[in-house]
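Novice: Fold the following, please.
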Amino acid sequence: MSAAPRRPFPLVPRRRFVGVRFGQHRSPRRGQGDEVAGTRPYRPGDRRTWIDWRASARLSAARGADEFVVREFFADTAPRVAIVVDRRPRMQLYGPPLPWLDKSAAVDAAVEAIGRATAAEGGDLAYAEHPRWIAPAPPAGVLGLLHAARTAHHAPAARSLEGSLDLLVRRAASFPAGTFVFVLSDFIDAARPQAWVKLRGLGWDVVPVVVQDPTWEQSFPAVGGVLLPIADPETGETRALALSRRETRARAAANGERLQGILDSFARLGFDSILIGSSDPAEIAWCFQRWAERRRRLRRRSA
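Specialist: Below is the predicted model of the structure:
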């Protein structure tokens, strides 16, 4: 794996009506920006750089007098981004020194990547992790609060993803249509379908970030005949389990079908998912870069 990209990944809107690029997003109102909205007659106080000299020359020639036309621009608006995090006990599985996916570290790295992307576009960031809520603010401050909380080594409480989603939904008035909502979870029995339908109805750009271990959740290893220690994510209790080769193949197939079902269900809702199977920040950064590139290709095709 190569080094992490030097620049944060771009926030590419799914729907073209949202604007050009976030950070230079087109607003419905006129103002200072880069994208031309139209022209109008010159008014005292207008900048000389706004004058459309060719249009002014044509109008002056037609009317036989000096007439000036200025360009109007769509106002640039900064993006609003919200991160919703699932911290249920099963999201704490496979921590160090185990060799499998450290989901908690993967989530933290993804949050950092999203925060850097938001900062690069000049936007505000909100954070929902039931019961914690951080209102929209500059990303550096939000990430600083989260880092301080992590280093305090607070024991994780039993949280629910639906509770985190509800924290955001209750404040929907602060998040306009087109707001990026990154939801980080393994999405295994995480929330009822009604929760996702509600999010879609708010017109947000919902991006599920699916964090699953490639070995035990996206698939299942060929460990037939081996006595496995199985941990209950809720209680932490372990028990020994022996599976046959047929049972391990069945579990691998079932886990693969479950993952595909999760991705398909989000696709039907119009959500563009990102799949993460590593806690390495460089690899996670590339996952987000590929997501942005995929969106750009789709937008070019639809243009």
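Novice: alpha carbons only for contacts and neighbour counts from here, please
Specialist: Noted.
Novice: for P28, helix, strand, or coil?
Specialist: Following DSSP: H, G, I helix; E, B strand; the rest coil, the label given to P28 is strand.
Novice: contacting residues for it?
Specialist: 74-75 (CA atoms under 8 Å, 6 or more residues apart in numbering).
Novice: what about 7 Å?
Specialist: F74 (CA atoms under 7 Å, 6 or more residues apart in numbering).
Novice: F288 too?
Specialist: If a contact means CA under 7 Å, 6+ apart, then F288 has F9 as its contacts.
Novice: Would you indicate which residues of the longest helix anywhere in the chain are buried?
Specialist: In the chain, with assignment by DSSP state H, the single longest helix is helix 245-268. Within helix 245-268, the residues that count as buried by 16 or more other CA atoms under 10 Å are 247-249, 251-252, 254-256, 258-259, 262-263, 266.
Novice: this one as well, want them side by side:
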Amino acid sequence: MSRVRVFLTARQVAGRAGWRGTDALFRGAVGGLGLVGVGVVLHRVDLVVIGVPLLLATVAALAVPVGGVPVPRIAPLPRSVEAGDGARAVITVDAGPGVEFVAIRLPTPGNASLGPVQLLPGGARTVRAAVRWNAWGEGVDLRPDHLAAGRDALLISGPVVGVETRRTVLPPVVPLGPGPLPPRVSGLVGAHRSRRAGDGVELRAVRPFHPGDRLRRIDWRVTLRAGAATGDPLAVPHVREQHAEVDADLVLVLDSLADVTAELADWSTSAPGVQVRPGGSLDTAVRAAASLAAGYLRQGDRVGLIDLGHPQLSLPPGIGLRQLTRLRHQLVACSRASGRASRPVLLPRQIPPGAVVVFLSPFLDDATATAATTAARHHLVIAVDTLPTPLVADPDTPWGEVVRQILTAEHHARRTALRANGVAVVTTPEAVPAILRRVRP
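Specialist: Below you'll find the model as predicted:
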């Protein structure tokens, strides 16, 4: 009876700590007691000899306390990383003395349902796993699913779905040669020459002195030469006049209403396990926006972002490396909310006066093309067509080729309408600087 009480007490303590018995525990306890009981009743020594070791082994395994349930913990990693970066994740496991082994599975973003299983002995404390972030976006980074087993696997805890860790992988930046932007007077300093005179470094003209000019602007060499010609060295002072340096604005308009690939059969379905289709229209648009922003911010321009589907996610123009970081984070937020709006929204107050507007869209509907042509009435607008080409018809329907031809014709008509309304249409972000050099005032 004392052994039975030890067995019941140990099982109750383990149950309160989060452990549960397995079939091996049931077979060991019931089978051992049953064989001993039957052997005593039937006077069968062989049954007793088989049942006693089985019962003793079960009680001995339960005599070692298992303590609390071991919970794997992941060492902190950066909250935001670059696409293509890698790191080594360190998972710490604090198992009690009664734990015989711990099994840890690490599903990753590229393999969300299954992952490599690490089988650790109960005395192990850490496990290391290599992690690489190949695709940009935000989502589940690591999730240590785990299962722990006591002595002889009589008690187990789990399987337990681990705590998810989320991370933001910033869109990659491809070096682009930025082109000139038309300046506008919006700040004290900038990277572009203005038509008006002011403080700057580029010479505009040398002219006679006027009331109100600063004395430090007098060009004494020109003044002396002019005076030598007239016979009075200081009769006509001359001053150097510079072009004022001002800010130029670039506004990137992201079309997050649709995310499509070249395969028409995939347009009505969502890609499993990812927020953005690799190589799709939205992926192309986000990569182009990040590269354009990096190029123009590097030369001192102001860059902003507008989401056609969600105006609240827009980012006002700013300068510097901090603006680039904010813009890349905002691009991830826009992609996370993609496809949830029915029509584009572009408010006039979102675009600063005199700014250059770059539309990044596949132009699959007339409303988006209308928004671009409306903005072209007051701004220089460049459209970057992100629709993957050539489109591939759906082979599972007899109307697949007809649908492809209709979509291609409508898309061509929208591009023609954009050009007719003064919108330059290009297919790659590398062509944007060439357009700006051609239309620079």
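Novice: sorry, back to before: now, which of the buried residues of helix 245-268 of structure 1 sits nearest G19 of structure 1?
Specialist: Ranked by distance to G19 of structure 1 (CA to CA), these are led by F266 at 23.3 Å.
Novice: Which residue ranges of the stretch 51-200 of structure 1 form helices?
Specialist: Applying DSSP state H, counting those that start in this stretch to the stretch 51-200 of structure 1 gives helices spanning 53-63, 103-120, 139-151, 161-169, 193-201.
Novice: and Y94 of structure 1, which of the ones you listed is closest to it?
Specialist: helix 103-120 (7.1 Å).
Novice: now the angle from that closest one to helix 139-151?
Specialist: Helix 103-120 of structure 1 and helix 139-151 are oriented at 160 degrees to each other (axes from the mean of the first three to the mean of the last three CA atoms, to 10 degrees).
Novice: who touches helix 103-120 of structure 1?
Specialist: Contact with helix 103-120 of structure 1 is made by 8-11, 81, 91-93, 124-125, 139, 143, 184, 211, 278-279, 281, 284-285, as judged by CA under 7 Å, 6+ apart.
Novice: farthest-separated two in the buried residues of helix 245-268 of structure 1?
Specialist: So, the buried residues of helix 245-268 of structure 1 by CA to CA: farthest apart are E247 and F266, at 28.7 Å.
Novice: re earlier: between the longest helix of structure 1 and helix 193-201, how many degrees?
Specialist: Using the same axes, to 10 degrees: helix 245-268 of structure 1 against helix 193-201 is 30 degrees.
Novice: next structured bit after helix 245-268 of structure 1?
Specialist: Downstream of helix 245-268 of structure 1, the first helix or strand assigned by DSSP states H and E is strand 274-276.
Novice: And the next helix or strand after that following strand, what's buried?
Specialist: As assigned by DSSP H and E, the chain's next helix or strand after strand 274-276 of structure 1 is helix 281-302. By 16+ other CA under 10 Å, the buried positions in helix 281-302 of structure 1 come out as 281-289, 291-292, 295-296.
Novice: Could you do stretch 233-252 of structure 2 as well?
Specialist: So, applying 16+ other CA under 10 Å, buried residues of stretch 233-252 of structure 2: 236-252.
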